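1. mind looking at a prediction? Sequence and model below.
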Amino acid sequence: MSAPRTLHDDEPAMDETLVRGLLTDQFPRWAALPLRPVASDGTQNLLFRLGDDLVVRMPRTPGAAADVPGEQDTVRRLAPRLPVAVPEPLGTGAPGRGYPWPWAVYRWLPGTIPAGDRLKDPARLAVDVAEFVRALQKADPAGAPAAYRGGSLAPRDAGTRETIGRLEGIVDTGAATALWQDALDAPAWTGPDVWLHADLEPGNVLVDPETGRLTAVIDFGCAGLGDPAVDLIAAWYVLDEEGAAVFRTAVGHDEAAWRRGRGWALTIAVHELAYYRGRNAFMADTAARVLGRLLG
């Protein structure tokens, strides 16, 4: 039984033996269910399918582990207000057997991730994503935390420029810098902060493989209140050119928001490309595709 490949420096070792032991100690009612790793390109959690209906999420990093309680509160709060399924938390595990952090058991959500520029029904998916974003933005913000991404782009300026520079010869750094400056120059958001998912990337979106319709959105660790421009990244990350045009009409927002949204997509993509090259081909390829769309 081989351990899944580690992705980050100092990531704890995790395998089926560890997870089975933690379940035996803490959730004996589930300990005898079949357990197997889930093939996933996710970067923050390792997934283990538990029986037919459950999934164990094991954080890979301290940041992902710190998100566990807040994410569970968030999905419980938002689930009744959203038009598609979101993760249903069923149990929170404690550190044990050498594993240092909290972990969680969720209801398994079926579906496949959208396949970049090979979407089955781009226009319909675009409408579905827009409906999700609009419903999220209408949810009651009282007492909600700030989103991981959701404030001004300005604090990311130095790091984004440095990362663009490290991609010299890989991307058009002049075009990337110009797009970034345009996003910084866009008028700031002056409305009330709204609920954001803040990480609408392909790995966090599930679609029906037969129809291409949106069935679920997962991984709410970045969610919270902020500038609605952040969730416009779905236009480049999740959708193709056809879908992006439909999404823009369906989701709304003014040109200033779209300029900031392009900036968010750019800063996320350059950091992902720089970090995940040689570590995670799916994440690096997705980031390169996004940058190609933004700069092309």
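-> Received, thanks. Note that the coordinates shown come from a computational prediction; the quantities given were computed from them, not determined experimentally. Residues are numbered from 1 along each chain as shown.

2. going forward, measure contacts and count neighbours with C-alpha atoms only.
-> Noted.

3. break down the stretch 151-296 of the chain into its helices, ranges please.
-> Applying DSSP state H, counting those that start in this stretch to the stretch 151-296 of the chain gives helices spanning 157-166, 173-185, 234-237, 241-251, 255-276, 281-295.

4. pick the most deeply packed of these.
-> helix 234-237 (a mean of 26; mean count of other CA atoms under 10 Å).

5. so what's the nearest residue to residue 186 once chain neighbours are set aside up against?
-> Nearest non-adjacent residue to residue 186, counting by CA to CA, 6 or more residues apart in numbering: residue 256, 5.4 Å away. Applying CA atoms under 8 Å, 6 or more residues apart in numbering to residue 256 gives the contacts 186, 187, 188.

6. likewise residue 208?
-> Neighbour list for residue 208: 111, 112, 214, 215 [criterion: CA under 8 Å, 6+ apart].

7. likewise for residue 103?
-> Counted by CA under 8 Å, 6+ apart, residue 103 has contacts 56, 57, 58, 59, 65, 68, 92, 93, 94, 95.

8. and here's the other structure:
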Amino acid sequence: MKPAAMEFFTNNIKRNFPDFTINKVEILGEGQMSVALKVNDSWVFRFPKNAAGSVDLEKEITMLPLLSPHITAAIPQFTYIGKQQNGFYFTGYPLLPGVILEEEGFEALPADKKNHLIDQLAGCIREVRSFPVDVAKQAGVPQFDPAAVFTELHKVVLEQIFPLLDKRTQNYVSSRFKAYFTNPHYKEYIPALIHADLSPDHYLVDPKSSSLTGIIDFGDLRISDPDYEYLYILEDCGMDFTSKLLAHSGEIHIKERLMKISLFVTFDHLQYVLQGINQGNKAWIQEGLDEIKREMEF
């Protein structure tokens, strides 16, 4: 990170919280939506980079105090809530225990530790899902209707992505949409609260035992199809892990559920391509198209 950007963030902390002394600052992570700084080795300050990121953070500011009593794993407890000079919110909270798992760390886990993590993660998913939907709605959590979203996505894909695809890939993408739209069971679900971004880089684990210690980044919280919770788990952790997780979560008809979730993954890749098109980012376009190609070979 450039010194000027770091100075912008630290100045916002000083301006909002003059009694907070900054002795040490380092970059903890950065994504499309926000930047996270580790301050004084014991605090995390998160700064949205755009309006959408600020809206997501506002959702967390409202929901996490309500959700915290329901969750066994540690989640962010915002001690500091401020506004940046650009009008976006930012927050500070005590550093959670554990380290980010990430995909590489997950793959390196021995079987017994993977199974233990699966059991803990299944419990976390159940806890989030058990949160009262009416309370979440009152708190402003948005509802996400996959069928409606994917219907609109299909139209846009035909207009903007199909011209980039060869005939074989077009046929594959069409078959994926057809598989989703023609199966009536895929639209039969009881809406529930979901985290909606449970990729491994949002799990914190104990570095020695690999036990789950925390969950972060609740900005995508939504009320939706419970199966949508497994999208990034399948994409990042694979079929075997997801199958076991579904079983530990008490799900039935696991093969059918995996097929449905795999369709969510395809649609997510297509949405990523569209993001690239809309932002003129050729790298994102190519990355999304490459993922579709990998799916076809699998």
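-> On my side now, so go ahead. Small disclaimer: the values here were computed from a predicted structure and weren't measured.

9. quick one on the thing from earlier: filter the contacts of residue 103 of the first structure down to the buried ones.
-> With neighbours counted by 16 or more other CA atoms under 10 Å, these contain buried members at 56, 57, 58, 59, 65, 68, 92, 93.

10. and the helices in the stretch 1-150 of the first structure, which stretches?
-> Under the criterion DSSP H, counting those that start in this stretch, helices of the stretch 1-150 of the first structure are mapped to 16-26, 62-66, 68-78, 122-138.

11. about what we covered before: and the two most separated of the buried ones among the contacts of residue 103 of the first structure?
-> 56 and 65 (13.2 Å; CA to CA).

12. for the contacts of residue 103 of the first structure, which ones persist in the second structure?
-> Mapping the contacts of residue 103 of the first structure onto the second structure (both residues aligned by TM-score structural alignment, their matches' CA atoms under 8 Å) leaves 56, 57, 58, 59, 65, 68, 92, 93, 94, 95 still in contact.

13. run a quick neighbour tally on the closest residue to residue 258 of the first structure other than its chain neighbours.
-> Closest residue in space to residue 258 of the first structure, ignoring its immediate chain neighbours: residue 229 at 6.5 Å, by CA to CA, 6+ apart. Counted with other CA atoms under 10 Å, the neighbours of residue 229 of the first structure add up to 24.

14. next one: residue 9 of the second structure
-> Other residues near residue 9 of the second structure come to 20 when the count uses other CA under 10 Å.

15. which residue in the first structure lines up with it?
-> Per TM-score structural alignment, the equivalent position to residue 9 of the second structure in the first structure is residue 19.

16. how far away is that match from residue 233 of the first structure?
-> Distance from residue 19 of the first structure to residue 233 of the first structure, counting by CA to CA, to the nearest Å: 34 Å.

17. what's the answer for residue 89 of the first structure, then?
-> 26 Å.

18. the two: which has the busier surroundings?
-> Higher neighbour count among residue 89 of the first structure and residue 233: residue 233, with 26 against 20, using other CA under 10 Å.

19. buried ones in stretch 50-60 of the second structure?
-> For stretch 50-60 of the second structure, burial by neighbour count (16+ other CA under 10 Å) applies to 53, 54, 56, 57, 58, 59, 60.

20. give me the neighbour count for the equivalent of residue 134 of the first structure over in the second structure.
-> Under the alignment (TM-score structural alignment), residue 134 of the first structure pairs with residue 126 in the second structure. For residue 126 of the second structure, the neighbour count with other CA under 10 Å is 18.
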